[in-house]
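Peer 1: fold the stuff below for me.
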Amino acid sequence: MITLGCDYNPEQWPAAVWGEDVALMRAAGIDLVAINIFGWSELEPRAGEYDFKQLDHVVELLHQSGIRINLGTATASPPPWLSARHPEILPVASDGTRRFPGGRQAWCPSSKTFRRYALALVEQVAQRYGQHPAITLWHVSNELGCHNALCYCDESATAFRTWLARRYGTVDRLNAAWGTSFWSQKYGDWDEILPPRAALSLRNPAQMLDFRRFSSDQLIEHYTAEADVLRRHSSIPVTTNFMVTAHIRDLDYWRWARHVDVVANDHYLDHRLGDPAAELSFAADLSRGLAGGRPWILMEQSTGAVNWQPHNLTKQPGEMLRNTLTHVARGADSVCFFQWRASAQGSEKFHSALVPHAGTDTEQWREVLDLSAVLDRLGEVAGSTVQADVALLFSWESWWAAESEGRPSEAVRYLDQVHAAYRSLRQLGVTTDVLAPDGDLSRYRLVVVPCLYLVTDEQATAITAYVEGGGHVLVTFFSGIADENDRIRLGGYPGAFRDLLGVVAEEFAPAQPWARWSLDTGATATTWAEHLRTTAAEALAFHEGGPMPGRPAITRNRYGAGLSWYVATVTDLRDVLREAVREAGVEPAGPENDGSLEVVRRRRDGTTYVFVINHGTTEVDCGIGGVDLISGEDGPLTVPAGGVHVLKSVDVRKEAS
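Peer 2: Predicted coordinates for the structure are as follows:
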């Protein structure tokens, strides 16, 4: 089955409402409910005094109605008494100012005091509910690091030094890694080292990079501390909700993924982006990558508007269904919403919910019921896996390092290149797996490497060996530039990929972000050029204007048994990717289009499920055969504007065998 779930906060409502809520959940086909996410002040109103009566009641109501529970540990935000008693747990910003309670996550990830109180609460929760038959998933904290990932307090400084000592062993090795001979920064003792607090000038980029690594690891340590308590009392799977989205970058989820029993992600359409639907698809594919290709959980999404963007746009009729099935198409076997009932008070009172402020006599509630019915019809899809012949490499460390201080151009942003490459593949009808830079490339026909600024020797060697063995790779500019310590690879750009790509760039030539010029192919370029020459590659496009007229902008190189492409400017990637896809022998899942049509295939044994999602305003003849699991009709089918088909086809040869 495809699970439909939600986040429920009964503590915000009178007890008289709870029974009505559970009855409505049953009517809506809700299978899984997350509770006790922000319950700390209810469970422990005073230090060491626990009150579970309210939570017991809600757990039993859900259990008696056959609704499974995703039980939170309640530690996401400390109660007021804790920060009043121990103000030292409050986080400190890079400028040295302390951040106060009144919002959420007002705690330092390195605080031993906070962790001691949090684990005491988790122990109580785990002992009480660890064997309860309704609990099917543990939910540690909530969106760890959303607000407090980077803390610069003295306790964080001590923990940072400990982390560095484990990483480097000696201060001399740290000095070498950080390049501290620059600006007289050489350290003589661990106690001299601080977090990269606000300074009068540019700061040490290697120090800043390591501090981000440390900060992500500190939150992993907190997660695993809570998870260890839960696992002592229960065999139920443990997870937490990731934030794979365009505006959260502080956590390296490749490192996190190995610690969760199932990958869960929160995703909301971000209307600050040029193409929110494409970013949704990318986030879903990245979540599947974190899950190792296995099914994953969409822990949160919205029915309509959120409350935290400058302009909180609602969803149009049918958009919630299309968004949801995009996640399902790309590997989610559970889809959940924040939240069940729209809050009447608090910071999220204007955030949409399954039950809106206007109640159930609404179009939104009717869309919820329709979505539930559709998911019931798609139950057999659960457990199947997404089919992709193209991989895109994604690195949080490269994101951090590429956007550090003192870079060649602030107009060059990591996610812009990642999203541009992904969006072009999506428009070409190509389904893409998203992998870590050290992921297994062997099964892919084409690997796309956007802005992999930071790359280790091992990663670069593996990518090169993949191409030498017959693979195809496309690399975009500002890739291969630095090693894991943000030390520049000397000898010319693109550093680690010079031989693979058959090019050398003597210098970067960024342009003003508003500048536009032509390539000799008729395409438009902007933002970036390079003093580039070919050593073995064939130049496919040249700059006709801009900072480097006459220099190559796009190249192709035969390397071993494979083929490598290099795009050394900002331009529409569809033309070069179209050719790269063709030469790699990739068969697109659907037709090329403007991005309004998505076609994704999931497969299990001899059965294929083809998701055809029309985000556009005109009907589309998809030309794909099979039985539509939603309507029951036989394909090929025309997909109406805003419509969705999920077509099932069976490999006759597989069945016969």
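Peer 1: going forward, measure contacts and count neighbours with C-alpha atoms only.
Peer 2: Will do.
Peer 1: tell me the SS of Ala278?
Peer 2: Under the three-state scheme (DSSP: H, G, I helix; E, B strand; the rest coil), Ala278 adopts helix.
Peer 1: show me the contacts for it.
Peer 2: The contact partners of Ala278, taken as C-alpha atoms under 8 Å, 6 or more residues apart in numbering, are Arg423, Arg426, Gly595.
Peer 1: kindly indicate which of these lies nearest Arg68.
Peer 2: Arg426 (35.7 Å; C-alpha to C-alpha).
Peer 1: other SSEs contacting the helix or strand containing the closest one?
Peer 2: Assigned by DSSP states H and E, Arg426 belongs to helix 414-427. In this structure, helix 414-427 packs against helix 276-290, helix 396-402, strand 432-435, helix 574-584, with contacts taken as 3 or more C-alpha pairs under 8 Å, 6 or more residues apart in numbering; DSSP states H and E.
Peer 1: contacts for it?
Peer 2: Among residues not part of helix 414-427, those counted as contacts by C-alpha under 8 Å, 6+ apart are 246, 278-279, 282, 392, 394, 398-399, 402-403, 431-432, 448, 450-451, 476, 572-574, 577, 592-595, 597-598.
Peer 1: next up, for comparison:
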Amino acid sequence: MTDHAVRRPPTLRFGGDYNPEQWDEATWREDVDLMRRAGVDLVTVGVFSWATLEPRPGERDFGWLDTVLDLLHDHGIGVDLATPTASPPPWLGRLHPATLPVDASGTVLHWGSRNQFCPSAQEYRDAALSITGDLARRYGRHPAVQLWHVGNELGQSCWCERTAVRFRSWLAARHGDLDGLNAAWGTAFWSQRYGRWEEVVPPRTAPYLHNPAHLLDFQRFCSDTLLELYRAERDVLREHSDAPVTTNLMGFSPVVDGRAVGAEVDVVANDHYVDPADPRSHVFAALTHDLVRSLGGGAPWLLMEQATGAVNWRPHNPPKPAGRLLTDSLQAVARGADAVCFFQWRASRAGSEQFHSAMLPHAGPDTARHREVRELGALLGRLDAVAGTPVPARAALVHDWSSWWASRGPARPTDRLRVEEQLLAHYEPLFARGVTTDVIGPDDPLEPYRLVVVPALHLLEPAPARRLAEWVRAGGTLLVGPGTGLVDRDGAVEPGRFPVRLRDLLGASGEEHHPLVEPSPCTGELGEFLVADYAERVRSDGAEVLAAHAGGDLDGVPVVTRHAVGAGRAWYCSALLPPAALDGVLARCLAETGLAGELDGVPAGVEVVRRGPALFVLNHTGGPVSVDLGATARRDLVGGQTLAGRTVLAPRAGAVLVEEST
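Peer 2: Next comes the predicted model:
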């Protein structure tokens, strides 16, 4: 992240959302003093302050914000200044009801919460750009402002008539004319052919199943519309400020194409809230961090929001156990974050998030939670050696938002073949072995990687398929999972044996989807295991069969194949493998590529990641673990000791190891 106010070497930034409009000025002064004691040096201000900044149409109240920014700057705290456009004031909806969003059933959604806007409403766009422009003109050169933050967690959709008008324009640009649209959507089915553009509407509530191509294009349109709003605000900010501009993503959110957003921001930022009740949540967090880093091409990114303890929005909200605040934050830094921030600084007394944890709890600074916050602030100050450094990865998973959207349409062979679950299932064996992995798009370069995993790429276009084939021939190892390569860019089934565009590469092909009523026993070189939920009826077209179904309707049908192509190999898993079997497949893929983690024999629940000069070793378990750190003596930036060989890590604790000369 570029610090435009003070040009200095990269440092790890620490802080969180700050909402001073909820408090009086005396509290502001207490806050900045406590922030400095905690090591906070970056706060996000103004995310939900539109009604305070513009209490009536065209009226501006910037006095309180002037005071807050000056106060923060005087105490050495930088500001990520947000445009407040995620939550318009009530007067906008009252005076301009066309700005209110409409859901798929035609119900108007009113103010009283947040996100109460239609992204296609011109009155909303005008008001949003007006307040953004005034903020930029007033604070574009303020020394406290080191970063701009557009909106919040892009994700609003609308099905109103104004949206319909913009959707038609988007479709015309994509498909050319109605003939092109009808061909792409296959509207000969169910008498859906459109004769006039006015007949084309968003996929509103209908008597039965929607056309999946219609749903796919509407999801693309909604994502593009939100990105258009981001660009409009960003461009206004850039007219008056040279501070970098970002917005906060939500990792694997299906609402907006994170890869498209990542190409438009100056620095990628993300919100991630682990579930303390989920024993695999640290693995999913690592996968999400690797995704976010990859969205920025490997550049450092910002953890914009996480929780210090409990959230408020799950049905049951256990707090993080002692130590987890620290290990969660170190995990983000290990995987490329140059800022560790939280929602929020001071817990809110009123409103929907009053029971959400904060850096400063309701019970005040003399609390275990705030002591953990201070401990983290002090620790981050000792880790500046890793700021700005890369996270090397020689393995990659392929994930694409359009493909994900296409796979979520109605009337599929099964609802148990879920992209996000497949990503995690294929990632976990790599994580367990300490093999750092990027999460790339189908159009990204493959040359940096020895192993590429395609867990479930439902939609596969010709160019990425050709690049995969060329990369394998040149020596790469590819693993393809079930449900891959089934449809084209418009969501229409590719005719022929699937995956049509990869069958020559895989040396195997399928003819029928086979959701399972009962588990199917399988056997072969990978041992014996049971496949549940989903399989495909495939045949080998030259590939080596490493496991096959043994009994039942699929008796003898391959389930895992490997095909030598040029200097490389292409693996194909045509079923949802159980964890142990998938682990075995990935272990053999890694052996073929020579990829391995930094340490040998790492116990379950321990994460090992190299970033720049530092080796992060994190114990995510609730008990002590013994880890062999190798023969080289290295200094631990967490505890200050020099460590080597067999070392015991305390529960939910970690070490950050560097060479003594670092």
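Peer 1: and the TM-score between these chains?
Peer 2: In this superposition the chains share a TM-score of 0.95, using TM-score structural alignment, normalised by the length of structure 1; 642 aligned residues with a C-alpha RMSD of 1.6 Å.
Peer 1: picking that back up, of the contacts of Ala278 of structure 1, which are still contacts in structure 2?
Peer 2: Retained in structure 2: Arg423, Arg426, out of the contacts of Ala278 of structure 1 (criterion both residues aligned by TM-score structural alignment, their matches' C-alpha atoms under 8 Å).
Peer 1: of the contacts of Ala278 of structure 1 - the most surrounded one?
Peer 2: Scoring the contacts of Ala278 of structure 1 on neighbours with other C-alpha atoms under 10 Å, the highest-scoring entry is Arg426 at 29 neighbours.
Peer 1: how far away is that one from Leu577 of structure 1?
Peer 2: 11 Å (C-alpha to C-alpha, to the nearest Å).
Peer 1: same question for Gly103 of structure 1.
Peer 2: Distance from Gly103 of structure 1 to Leu577 of structure 1, counting by C-alpha to C-alpha: 45 Å.
Peer 1: can you check Met1 of structure 1 too?
Peer 2: With distances defined as C-alpha to C-alpha, the gap from Met1 of structure 1 to Leu577 of structure 1 amounts to 37 Å.
Peer 1: kindly report the same for Trp514 of structure 1.
Peer 2: Separation of Trp514 of structure 1 from Leu577 of structure 1 (C-alpha to C-alpha): 25 Å.
Peer 1: follow-up on the earlier one: now the contacts of helix 414-427 of structure 1: which count as buried?
Peer 2: 246, 278-279, 282, 392, 394, 398-399, 402-403, 431-432, 448, 450-451, 476, 573-574, 577, 592, 595, 597-598 (16 or more other C-alpha atoms under 10 Å).
Peer 1: alignment lookup: Arg26 of structure 1 to structure 2.
Peer 2: Pairing criterion TM-score structural alignment: the partner of Arg26 of structure 1 within structure 2 is identified as Arg36.
Peer 1: and that match, what does it touch?
Peer 2: Applying C-alpha under 8 Å, 6+ apart, we find Arg36 of structure 2 in contact with His75, Gly76, Ile77.
Peer 1: what segments of the stretch 1-150 of structure 1 are helices?
Peer 2: Assigned helices in the stretch 1-150 of structure 1, in chain order: 15-27, 40-43, 53-64, 80-85, 112-129 (criterion: DSSP state H, counting those that start in this stretch).
Peer 1: what residues in structure 2 pair up with the third one?
Peer 2: Under TM-score structural alignment, the match for helix 53-64 of structure 1 in structure 2 covers residues 63-74.
Peer 1: quick one: that stretch to structure 1 mean distance?
Peer 2: Here the mean offset of stretch 63-74 of structure 2 against structure 1 after fitting is 0.9 Å, by mean C-alpha distance after the TM-score superposition for structure 1.
Peer 1: chain center to that stretch: distance?
Peer 2: With C-alpha atoms, centre = their mean, to the nearest Å as the basis, stretch 63-74 of structure 2 stands 33 Å off its chain's centre.
Peer 1: give the buried residues for that stretch.
Peer 2: Using 16+ other C-alpha under 10 Å as the burial criterion, the residues of stretch 63-74 of structure 2 that qualify are Leu65, Val68, Leu69, Leu71, Leu72, His73.
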